[in-house]
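Chemist: only the shape, not the letters, is given here:
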């Protein structure tokens, strides 16, 4: 598994909850929205297990609705527990991201620039 995939795996629940907070969505639509914001490696195959887990946790609610373009779709909405969980994730992410950015920030002595260019 790539470094990017491993990093994303840790925060994907929060990303999914944040999208659902903004609007009720179905699985395929959710994966497209995540891809559109720059998470291109989030496929439908990745999304559905996350949705099941979030539903089991009571953070989202799924409801079947008719679709104008084919079979019924399951639309997901954030629950009150989901809103609380998203607040917790945001708070934790804020603290973690500041610390990690401080540690990993590149400076003029960073070796990454020479490693990336093959020097």
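Modeler: Good, I have the coordinates. No experiment lies behind these values; they were computed from the predicted model shown.
Chemist: CA only for contacts and neighbour counts going forward, please
Modeler: Will do.
Chemist: so where does residue 10 fall, helix or strand?
Modeler: Residue 10 is part of helix 3-22 when elements are defined by DSSP states H and E.
Chemist: can you name the next helix or strand after that helix?
Modeler: Using DSSP H and E, the helix or strand that follows helix 3-22 towards the C-terminus is strand 25-26.
Chemist: which elements pack onto that next one?
Modeler: Counting contacts by 3 or more CA pairs under 8 Å, 6 or more residues apart in numbering; DSSP states H and E, strand 25-26 packs against strand 70-78.
Chemist: quick one, the strand it packs on and helix 3-22 angle?
Modeler: 90 degrees (axes from the mean of the first three to the mean of the last three CA atoms, to 10 degrees).
Chemist: buried residues in strand 70-78?
Modeler: By 16 or more other CA atoms under 10 Å, the buried positions in strand 70-78 come out as 73-78.
Chemist: same check on stretch 84-102?
Modeler: Of the residues in stretch 84-102, those buried (16+ other CA under 10 Å) are 85-86, 89-90.
Chemist: below is structure B, check it against A:
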């Protein structure tokens, strides 16, 4: 496994649900937050397809709003289904993390 791209794809959905859960946000801001959390190689090109997928699954929804800095922005919000999916992600992540930590001896 040369890089963690495949692992990262699945984890980003849960991380994005958490960011959207905290308050309304737009795509570029989500990218910035992920970079600030340490995901240095994250680009808009990797985040926007995830946002589209989450919206198709009805885990988030969006509303176009005026921006104080230019054109309208698409703001994202968590649905009830998204909140449930986020809780499932948290439980799954804790189990996976615990098991990997055991394997690695940490």
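Modeler: Arrived safely, thanks for sending. Source: prediction; values computed, not measured.
Chemist: how much does the helix holding residue 10 of structure 1 stray from structure 2?
Modeler: Helix 3-22 of structure 1, aligned to structure 2 and superposed, deviates on average by 1.0 Å (mean CA distance after the TM-score superposition for structure 1).
Chemist: whereabouts in structure 2 does that helix align?
Modeler: Counting by TM-score structural alignment, helix 3-22 of structure 1 falls onto residues 3-22 of structure 2.
Chemist: center of structure 2, which residue is that?
Modeler: Within structure 2, one residue has its C-alpha closest to the average C-alpha position: by CA atoms, centre = their mean, that is residue 16, at 1.4 Å.
Chemist: chain neighbours aside, what residue packs nearest to it?
Modeler: Spatial nearest neighbour of residue 16 of structure 2, excluding adjacent residues (CA to CA, 6 or more residues apart in numbering): residue 30 at 7.2 Å.
Chemist: what's the neighbour count on the one you found?
Modeler: Look at residue 30 of structure 2: counted by other CA atoms under 10 Å, it has 21 neighbours.
Chemist: with the one 10 residues further on instead?
Modeler: The local packing of residue 40 of structure 2 (other CA under 10 Å) involves 11 other residues.
Chemist: now it. Nearest residue, chain neighbours left out?
Modeler: Closest to residue 40 of structure 2 by CA to CA, 6+ apart is residue 34, at 7.7 Å.
Chemist: quick one: contacts of the helix or strand that neighbour falls within?
Modeler: For residue 34 of structure 2, the host element (DSSP H and E) is helix 27-36. Here helix 27-36 of structure 2 makes contact (CA atoms under 8 Å, 6 or more residues apart in numbering) with 16, 19, 40-44, 47-48, 51, 74-76.
Chemist: buried residues in that helix?
Modeler: Quick answer for helix 27-36 of structure 2 (16+ other CA under 10 Å): 27, 30-31, 34.
Chemist: remind me, longest helix of structure 1?
Modeler: When structure 1 is parsed with DSSP state H, its longest helix is helix 80-104.
Chemist: which residue in structure 2 aligns with residue 114 of structure 1?
Modeler: Using TM-score structural alignment, residue 114 of structure 1 sits opposite a gap in structure 2.
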